[in-house]
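Undergrad: Got a sequence here, can you build the structure:
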Amino acid sequence: MTRVLHILDHSLPMHSGYTFRTRAIMTAQTALGLEVRGITGLRHTMDGPDLEEAEGLTFHRTRGEAKGMTGLREWRETSLLADAIVELAQEWRPDVLHAHSPALCGLAGLRASRRLGIPLVYEIRAFWEDAAVGNGTGTEGDLRYNLIRRLEDYIITRADAVVTICNGLKQDLIARGNDPQRITIMPNGVDLTLFGTPPSRDENLARDLTLGSGPVIGFIGSFYDYEGLDDLVEAMRFLSESHPDARLLMVGGGPRADALRMQAEASPVSSMIRFMGRVPHSEVENYYALCDIMAYPRKKSRLTDLVTPLKPLEAMAQGKLVAASDVGGHRELIEDGVTGTLFPPDDPKACAEALAALLSDRLHWEERREAERNHVAQAHDWHHNVSRYLDVYQNLRDPGNNGAHASGPQG
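TA: Below you'll find the predicted structure:
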C-alpha cells in the first residue's frame, strides 16, 4: 500500500477553501486504497494535540516558534517543518511526500525529501504572490513579490513532479520555461457524497432573513477585494429597475466585510440586501437552498485569470444557476449559456443585466441546472479525478522513471 504524507499550511479542523480541498483529496485517496496523513506547519493556529484526528483524517502538528526579521523568520519556520517531516517519516515511512503551496511548505518538503531520499510532489493551488496582491497585502513586482516568485521557481525545478489545479497555472509555468510533461492538472472538484444532495428550502430561515417571495441572488464565501463584491452590491441598484422583488444574500466574512456593509447601507436599494455573516460549514447547504442564482463577480487580475475557484462548482452541485465574471479562472469552469452565464468583469451594470436575463428566463432554468450538475459529475467529481494522482505517484516509485528525483538538480 502506498503511503503519502501531505505537507500543509493548515488543515481541518480549521475551515477554509484550502482545508476543504485537502479533505477532498485525502478522503478520495483513502477510498482508492492509499494510506494518507497530513502534517502542518506553524501557520496552523488552532489549538489541538500533536496528533489530531479530524473528520476521519490524521494530522500531525509542527511545534516551535519562529522569530526574527523577515526572511530569517520564514527560514526558521521552514526548518522546523522540515525537521518535523523527517522525524515523522522515520517512524511512519511514507513512500511519497506531497507538499501543497504556499512555497514555504514546498521548501520544507524539498529539504526533507533530499534528507530522506523520498520523492517530492509539489502541488500549486495558486501563486501566493498573486494572492497577496489580490487580497491587498502585496504589490505586484515589488521585492517581496519577486522573492516569492523566485522561491517558487526554485522548488518547481527541483521537485520530482508538479501538480496544478488548472490549465491557467500550468500555462504560466510553461511560459517560465518548465517542461509541460512534468506538470499534471488536478482540477478543483466537489465531493458529491457531501454536496450532491441539496436540502429543501428552509422557509423559517427565509422568513427570519426577510427574503420575501421574490428571487434570491447569493454569494457564499470569503469577502476579499478580488471577489468583486462591491460590484455585486452596486449591481442591485440596476437590477431593481426590472426585478424590485429580488434580494441579495451575502453569507461569509473577510477583510471587505465592513466596507461592504457600509456600501449596502448607503445604497438606495439597501432593503434588497441581506448580510448573514459567517455560518458553520455544516449549515452552508441551508443557505444555498435559499438562493436561485449564485453570483461570482471576480475582478480581472492575474490571480483571477490564472486560478479556478471552487465555489461555482459547489453551486452547480447544489443545483443553483451560476452567473460569473468573464475572467480566465471562470472560463475554465463555465461554458457561457450552457453551464453558467458570463458577464464582463468590473462592470456592475453588466452584472445586473446578466442577472436580469437569467431571472427572466425561468423556462430554461431546469435545463441549465441539469447541464451544470452533469458537468460537475463528469469533470469535477473528486472521487473520479483523484485517480490522476495514482499515475503521478507510480511514475515516481518506478525505478525507470525520468523524474527529477533520479536525475534532476539537487538542492
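Undergrad: make it CA atoms for all contacts and neighbour counts henceforth
TA: Will do.
Undergrad: Any figure for the gap between residue 365 and residue 311?
TA: 19 Å (CA to CA, to the nearest Å).
Undergrad: Comparing those two, which shows the higher neighbour count?
TA: residue 311 (20 against 17; other CA atoms under 10 Å).
Undergrad: List the contacts of the more buried one.
TA: Contacts for residue 311 were tallied using CA atoms under 8 Å, 6 or more residues apart in numbering; they are 220-221.
Undergrad: Kindly report the same for residue 3.
TA: With CA under 8 Å, 6+ apart, residue 3 has these contacts: 34-36, 93-96.
Undergrad: Write the ChimeraX selection for whichever of the residues you listed are buried.
TA: Buried members of the contacts of residue 3, defined by 16 or more other CA atoms under 10 Å, are picked up in ChimeraX with:
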select :34,35,36,94,95,96
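Undergrad: quick one more, to check against the first:
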Amino acid sequence: MKTVLVTSQFAPEVGGVPRLLWAYSQNRPQTVSLRVLSVQQQPTSFYADFDARAPFPIDRVPPGRKRGATSLDFLRRFGRIVRQWQPDIALSGVAYPTAILARLIHLIYRLPYVVYAHSEDVTIGRPLARWGLGWALRGATAVLTVSQFTVNELRKLGVPPERIHLVSPGIDVQPFTEAHPHAAWPGKWVLLTVARLVARKGQDTVIRALPQVLKSVPNAHYVIVGGGPDEAYLRQLAAELGVAGHVTFAGHVADAELPAYYARCDAFAMLTRQGAGEVEGFGITFLEAGAAGKPVIGGQAGGVADAVANGVTGLLVDPLDGRAVAEAITRLARDPALAQRMGAAGRARVLENYTTAVFARKVTAVLEM
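TA: Below you'll find the model as predicted:
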C-alpha cells in the first residue's frame, strides 16, 4: 500500500507530533510504502543529514513569504506527488491544516485520506478555520485520535462516530528500560518535567508548590527539561519564592540523552492545564516516564486521563490547585513503596498497550480498512 504522509510537523523537529509520526514511519509493516510531505519549519541545513539517511523520500515545503503561500505551494507539491507516485491513500499527520489540503486533493484526484487528530489541531477557535477543519474531517475515510478527550472534540465537529478510531500513541520502550541514571543531584529526591516552557505545561504550578513540598521533603529537587518562551519568567518565579536552589533548568536535551534523566528521577510531573485553544491531547512523556518505571503526576485536563491511570500508575490532580499538587508530590516522596508500585504498574501498562509496534499496527489496520 503506497501511503503519502502529509503533515505540518515531522522529524527531526522537536515535539510529540513529529516524534509520533516518525515512530509510525519506522515501525510500519513492510507492505506500506511511504513518502512524506511536510512543511519546512527550520532552515534547509537543519534537515540535510536526517533526510539523506531516511529510508523513504521526504519532501519539505519552505514557508511562503505571503499569507497562504505555504498552503498553495504545499498543495501544488501534494498534487505532483499524487500524479507521479500514484499513492493508494493519504495520511494527514495532523488535523489542521493539512487535512483541509487532503480533502482538496481528494476532490481533484479522488485520493482517499485518513486524518490523525491530536489536540491543538482540533480545538482551534477561529470560526472560518474551524468550519474548514470540520469540512475536511467529515470527508475523511477515517479519523484517528489520541484520547477520549479528542474523540469528544471530533464529535463536536460533526465527524460520524463510526469513523473515529481511538489509537493512542506508542513509544520505543527500550531506551527507557535500559538507561543508566544521570549522575547529577546526589542525595536528592528528584521530580522531573520534560516539556516546552509554555504556560499550559504547568512548570510554574510545580515551582509554586515547592515551598510547601520542601517543608516535608527538604531534599526535593525539581529538574525541568526543555526550552521555551517562559524560561525567564520561571527562573524569576523560583527566585521570588526562594526555591531557585532547588530547581535545575536543564534546557533542551537530545532524545538520546533523555532516558538518563528519567532513570535518575524519583517521580515525573506535568501539570498541564487548558489554555486559549491549547490543551494536552495525551502526553507522550507520561509514557516515557512509565517505561522508565517512574510514578507520574498529571493535570486533569484534556487527554491526560488516558495517559495516566489515576491511583494505579500515578496521580491526577487539579492543575490549578497548588495545595493538591504539593500534596501529591509529597505523598510520592514520603511513600516510596507506593511510588515503586505505581512505577511498576506504569511500565507494565506501557509494555502492553503503548509500544511503537502496537501503535503502528493499529494505524495500519485503519489505513487498510
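Undergrad: Structural similarity score between the chains, please.
TA: Once superposed, chain against chain, the TM-score is 0.92 (TM-score structural alignment, normalised by the length of structure 2); 368 aligned residues with a CA RMSD of 2.3 Å.
Undergrad: and the residue sitting furthest away from the middle of structure 2, what element?
TA: No residue in structure 2 sits farther from the centre than residue 215, which is 33.5 Å out by CA atoms, centre = their mean. Following DSSP states H and E, one finds residue 215 of structure 2 within helix 203-216.
Undergrad: Give the other helices and strands that that helix contacts.
TA: Judged by 3 or more CA pairs under 8 Å, 6 or more residues apart in numbering; DSSP states H and E, helix 203-216 of structure 2 is in contact with strand 220-225, helix 231-240, helix 322-334.
Undergrad: In structure 1, point out the residues matching it.
TA: Helix 203-216 of structure 2 corresponds to residues 229-242 in structure 1, going by TM-score structural alignment.
Undergrad: what's in contact with that stretch?
TA: Residues from elsewhere that reach stretch 229-242 of structure 1 (CA under 8 Å, 6+ apart): 223, 246, 248, 260, 263-264, 267-269, 272-273, 295, 297-298, 346-349, 351-353, 355-356.
Undergrad: returning to that earlier point: from residue 205 of structure 2, how far out is the residue farthest from the centre of structure 2?
TA: 17 Å.
Undergrad: next one: residue 350 of structure 2
TA: Residue 350 of structure 2 sits at a distance of 27 Å from residue 205 of structure 2 (criterion: CA to CA).
Undergrad: got it, and residue 35 of structure 2?
TA: Distance from residue 35 of structure 2 to residue 205 of structure 2, by CA to CA: 42 Å.
Undergrad: Those two: which is more packed in?
TA: Counting neighbours by other CA under 10 Å for residue 35 of structure 2 and for residue 205 shows that residue 205 has the greater number, 23 against 20.
Undergrad: quick one: contacts for the nearest residue to residue 314 of structure 2 once chain neighbours are set aside?
TA: Using CA to CA, 6 or more residues apart in numbering and skipping the chain neighbours, the partner closest in space to residue 314 of structure 2 is residue 296 (4.5 Å). Residue 296 of structure 2 sits next to 267-269, 286, 289-290, 308, 313-315, 343 when contact means CA under 8 Å, 6+ apart.
Undergrad: since we're on residue 127 of structure 2, how many residues are nearby?
TA: Neighbour number of residue 127 of structure 2 under other CA under 10 Å is 9.
Undergrad: aligned partner of it in structure 1?
TA: Checking TM-score structural alignment: residue 127 of structure 2 goes with residue 146.
Undergrad: and that match, what is it in contact with?
TA: Contacts for residue 146 of structure 1 (CA under 8 Å, 6+ apart) come out as residue 129.
Undergrad: Pretty sure it sits in a helix.
TA: Yes: membership of residue 146 of structure 1 in a helix is supported by DSSP: H, G, I helix; E, B strand; the rest coil.
Undergrad: does residue 124 of structure 2 count as helix, strand or coil?
TA: Strictly by three-state DSSP, residue 124 of structure 2 counts as coil.
Undergrad: The residue nearest to it when sequence neighbours are not counted: neighbouring residues, count only.
TA: Once flanking residues are discounted, residue 124 of structure 2 sits nearest to residue 277: 5.4 Å by CA to CA, 6+ apart. By other CA under 10 Å, 13 other residues sit near residue 277 of structure 2.
Undergrad: you'd agree residue 277 of structure 2 is up against residue 125?
TA: Yes: the pair residue 277 of structure 2 / residue 125 is scored as a contact, 6.2 Å apart, by CA atoms under 8 Å.
Undergrad: right, so the helices and strands packed on helix 203-216 of structure 2: which one is the most enclosed?
TA: strand 220-225 (a mean of 23; mean count of other CA atoms under 10 Å).
Undergrad: how far apart are that strand and its match in structure 1?
TA: When structure 1 is overlaid, strand 220-225 of structure 2 sits 0.8 Å from its aligned residues on average, using mean CA distance after the TM-score superposition for structure 1.
Undergrad: so how far is that strand from its chain's centroid?
TA: 20 Å (CA atoms, centre = their mean, to the nearest Å).
Undergrad: And the contacts of that strand?
TA: Residues outside strand 220-225 of structure 2 that contact it (CA under 8 Å, 6+ apart) are 185, 188-196, 203, 207, 213-214, 246-253.
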